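>>> here is a sequence together with a model predicted from it:
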Amino acid sequence: MNIRMLMKNLWDDAAVSVTTGTLIPTLPLTSSQVYGRSLTAGITPDGTGRSAVQFNLNGFFLIDGLVIYRHWLSSGALWRLELFDGINCAGTKVYDSGEIEAVQTKNLGELLWLADPLVATIFETWPFKFSQLWLDEPLYAHSGRITLIDTLSRDGIHEFDRIYLGHSIQPGVNFNWGAEHAWQSNEQPKRSAGGSLFAAEKERLRQFSFELAYLVEEERPHLSEGIKHVGLSRDWFVSLYPGNGGLKEIEYAMACKFQSLPPLIGSAFNNYQTRISVQEA
């Protein structure tokens, strides 16, 4: 798959409700519909470790991507996405992912032999996890259901920060060679009187920069509308290597915001290019 950019988040305007498990009143589902790391949604699962959230959209919309960002499910958690053409998960079921792994594991080449277990999660050293699901082709849906299955989640609840749902922008020609990935930090090293260099440890956040050099006219308005929609204030989700698996896919996928709004440059007949720089949100 080529890069996926999910800029118009249908989740934010959906009518959402818990259908399995019990909603925690102090951690409402609406927290997953607004940006802010201090806001989380939480559900107490049923006796089998299941929780489910139903969503109704404001009409029929194309969907090819779902992301649950900043969650604290265990490494063995499963999840499932179902999409329907009627409201309240009625009518024809147009998609069913089945119960699949919610937390990706390392590829064989990424394992530290004699150190990692044969099945090692990517997120061992991360402060949170996220799960992403990309459909091969977009499908129209009016409602859907997200099911989480986990008996070993943190504090025994299914807690998550943000959900992204919608139709991603996926250019026909992928980004150029030279894409940049960098870890950023607000740490400020200071040298002591004895010459030692110290800094108070703070969270590392990522920054991506990449160039799309071969956008055709049919792709230009979709990207332009996406940029106009999110501006500098809205968060969105980008995955540079969707479906790649392993640590590379996770390191190059994140909730983000633009550092500056990128121009679309008409570089040739029926061709546009742009360079995009984003920081982790």
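Right, received. Where do you want to start? Numbers count the residues shown, from 1 in each chain.

>>> going by C-alpha atoms from here, please, whenever you check contacts or count neighbours.
OK.

>>> touching, Y214 and R275? I think so.
No: at 11.3 Å, Y214 does not count as touching R275 under the criterion of Cα atoms under 8 Å.

>>> give the next helix or strand downstream of the longest helix along the chain.
Ranked by residue count, the top helix of the chain under DSSP state H comes out as helix 220-230. Later in the chain than helix 220-230, the nearest helix or strand by DSSP states H and E is strand 236-239.

>>> against which helices or strands is that following strand packed?
strand 4-6, strand 253-258 (3 or more Cα pairs under 8 Å, 6 or more residues apart in numbering; DSSP states H and E).

>>> just checking, next helix/strand downstream of the shortest one?
Where DSSP H and E defines the elements, the next helix or strand beyond strand 4-6 is strand 15-20.

>>> give me the next element, helix or strand, following that following strand.
Past strand 15-20, the next helix or strand by DSSP H and E is strand 22-23.

>>> helices or strands up against the next helix or strand after that following strand?
Using DSSP H and E, the helix or strand that follows strand 22-23 in sequence is strand 41-44. If you count contacts as 3+ Cα pairs under 8 Å, 6+ apart, strand 41-44 packs onto strand 22-23, strand 158-166.

>>> try this one next to it:
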Amino acid sequence: MPHTHHSHNHSHPDLKGRNLIFSIFLNIVITVAQVIGGIISGSLSLLSDALHNFSDVLSLIISYIANRLSKKNASTNKTFGYKRAEIIAAFVNAGALIVVAIILIKEAIERFMHPQDVESSLVIWLSLLGIVANGLSVFLLKKDADSNMNMRSAYLHLLTDMLASFAVLIGGLLMAYFQMYWVDPLLTLAIALYLIYMGYDLLIDSTKVLMLFTPDTIKVKEIVAIINKIPSVKNVHHVHIWQLNEDEVHLEAHIDFNTDIKLSEFDIILEQIEEELYQNYGINHVNIQPEFGKCDSKNVIVQD
């Protein structure tokens, strides 16, 4: 089965890793400070922010490990290498966002039922620390988040934590000047709902990749119709299209030809197909099995 692919050049991989390490260090500092501050002040929103920060630390560590694994070479027993490590990391991190959110919702409801006074001045200063530190991490990861699902999962953790720190700051000011202590569990609930909102899409996207679903932007029937327009092609069947990772989209298919063409003629047709698929659909790995008069299922989609 002839196989071709278009390669991609990925720049600054070491910089990506260093940014993750720096973000991990910042979030460890924030987490420790907010846990101590939350206990002393009695602020649930500060403790919830600390819990979210702790999940950030774990997610960033997972993202860093996945980033390193994805660079390892393929071998005879790992023919794809670890190219899916970053997708798995994105799935785990998105799931962690939702789990943390559920825990926060439970704690917020309990605090609504049993309100407590809060030492607001400590809340204000520690929320400012969270804004600055997470804001710096968000800035460092923003560029890579646009093109990498794993980095986007880490970026979303940090972005939501920065926004949560803003909310905690506003809550601290309201408690300090207006004694509105009910704001504390309300903000915790708002933070939790936002975590679910941010994590859901990433969880769905990473699940689709892990399940080998065809990318939403690619229409199988359109591709089949394009290939069928080639004069020597009789039938396109047994089609599979899936996304391996952020950079690779694969297609494999069987093509039944009208005549028993030469291999050199098939190579010309194959080049035409792969160029068309790459330019219009971003498919950069193409496997085509040529056939002539073979007795097999001619359905476009075949359950293997």
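Nice, I can see it. Owing to the predicted nature of the structure, the values given are computational and were not obtained by experimental measurement.

>>> got a TM-score for the pair?
The TM-score (TM-score structural alignment, normalised by the length of structure 1) is 0.23; 120 aligned residues with a Cα RMSD of 6.6 Å.

>>> most tightly packed of the helices and strands packed on strand 41-44 of structure 1?
strand 158-166 (a mean of 24; mean count of other Cα atoms under 10 Å).

>>> just to revisit the earlier point, let's have the helices and strands packed on strand 41-44 of structure 1 in a markdown table, adding distance to W134 of structure 1.
Formatted as a markdown table, those follow (distance: least, Cα to Cα, whole Å):
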| stretch | distance to W134 of structure 1 |
| --- | --- |
| strand 22-23 | 27 |
| strand 158-166 | 10 |
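
>>> so which of those strands comes closest to D96 of structure 1?
Closest to D96 of structure 1 of these is strand 158-166 (Cα to Cα; 15.1 Å).

>>> quick one, the closest one and strand 253-258 angle?
Interaxial angle, strand 158-166 of structure 1 versus strand 253-258 (axes from the mean of the first three to the mean of the last three Cα atoms, to 10 degrees): 60 degrees.

>>> please identify which helix or strand holds F139 of structure 2.
Element membership for F139 of structure 2, per DSSP H and E: helix 120-145.

>>> mind giving me the packing neighbours of that helix?
In terms of contacts (3+ Cα pairs under 8 Å, 6+ apart), helix 120-145 of structure 2 is packed against helix 13-41, helix 149-178.

>>> out of these, which one sits most buried?
Among those, helix 149-178 has the highest mean neighbour count (mean count of other Cα under 10 Å), at a mean of 24.

>>> what about Q279 of structure 2, how many neighbours?
Using other Cα atoms under 10 Å, Q279 of structure 2 has 10 neighbouring residues.

>>> what about it, distance to F266 of structure 2?
Separation of Q279 of structure 2 from F266 of structure 2 (Cα to Cα, to the nearest Å) stands at 20 Å.

>>> I figured G172 of structure 2 hits S120, correct?
Yes: between G172 of structure 2 and S120 a contact is recorded at 5.0 Å, counting by Cα under 8 Å.

>>> tell me the buried residues in whatever helix or strand E276 of structure 2 lives in?
Assigned by DSSP H and E, E276 of structure 2 belongs to helix 263-281. Of the residues in helix 263-281 of structure 2, 266, 270, 273-278 count as buried by neighbour count, 16 or more other Cα atoms under 10 Å.

>>> would you reformat those residues as a markdown table and include distance to M113 of structure 2?
A markdown table is the format used below for the buried residues of helix 263-281 of structure 2 (distance: Cα to Cα, whole Å):
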| residue | distance to M113 of structure 2 |
| --- | --- |
| F266 | 73 |
| L270 | 67 |
| I273 | 64 |
| E274 | 62 |
| E275 | 63 |
| E276 | 62 |
| L277 | 59 |
| Y278 | 58 |
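
>>> quick check, nearest of those to V249 of structure 2?
Among the buried residues of helix 263-281 of structure 2, Y278 lies closest to V249 of structure 2 (Cα to Cα), at 9.4 Å.

>>> next one: the helix holding F139 of structure 2 to chain centre, how far?
21 Å (Cα atoms, centre = their mean, to the nearest Å).

>>> now do it against helix 13-41, angle only.
With the same axes, to 10 degrees applied, the angle from helix 120-145 of structure 2 to helix 13-41 works out at 160 degrees.

>>> need the contact list for the residue nearest to T188 of structure 2 when sequence neighbours are not counted.
In space, and not counting its chain neighbours, T188 of structure 2 is closest to S45: 5.0 Å by Cα to Cα, 6 or more residues apart in numbering. Residues in contact with S45 of structure 2 (Cα atoms under 8 Å, 6 or more residues apart in numbering) are 168, 184-185, 187-188.

>>> tell me the SS of S45 of structure 2?
helix (DSSP: H, G, I helix; E, B strand; the rest coil).

>>> and what of R206 of structure 1?
Here R206 of structure 1 is recorded as strand under three-state DSSP.

>>> surely it touches H181?
Yes: here R206 of structure 1 reaches H181: they are 7.1 Å apart, a contact under Cα under 8 Å.

>>> neighbour-wise, which of those two wins?
Of the pair R206 of structure 1 and H181, R206 is the one with more neighbours under other Cα under 10 Å, namely 19 against 13.

>>> okay, and the spatially closest residue to that one that is not a sequence neighbour sits in which element?
Leaving out its chain neighbours, the residue that sits closest to R206 of structure 1 by Cα to Cα, 6+ apart is W183, at 4.6 Å. Taking DSSP H and E as the definition, one finds W183 of structure 1 inside strand 180-184.

>>> what's that strand packed up against?
Judged by 3+ Cα pairs under 8 Å, 6+ apart, strand 180-184 of structure 1 is in contact with strand 205-215.

>>> which strands or helices does the strand it packs on pack on?
The helices and strands touching strand 205-215 of structure 1, judged by 3+ Cα pairs under 8 Å, 6+ apart, are strand 180-184, strand 271-280.

>>> could you tell me the angle between that strand and strand 271-280?
Counting by the same axes, to 10 degrees, strand 205-215 of structure 1 lies at 170 degrees to strand 271-280.

>>> strand 205-215 of structure 1: which residues count as buried?
By neighbour count with 16+ other Cα under 10 Å, strand 205-215 of structure 1 contains the buried residues 206-208, 210-215.

>>> export these to TSV and tack on distance to H222 of structure 1?
Shown next, in TSV, are the buried residues of strand 205-215 of structure 1 (distance: Cα to Cα, whole Å):
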residue	distance to H222 of structure 1
R206	25
Q207	23
F208	21
F210	18
E211	17
L212	14
A213	15
Y214	14
L215	11
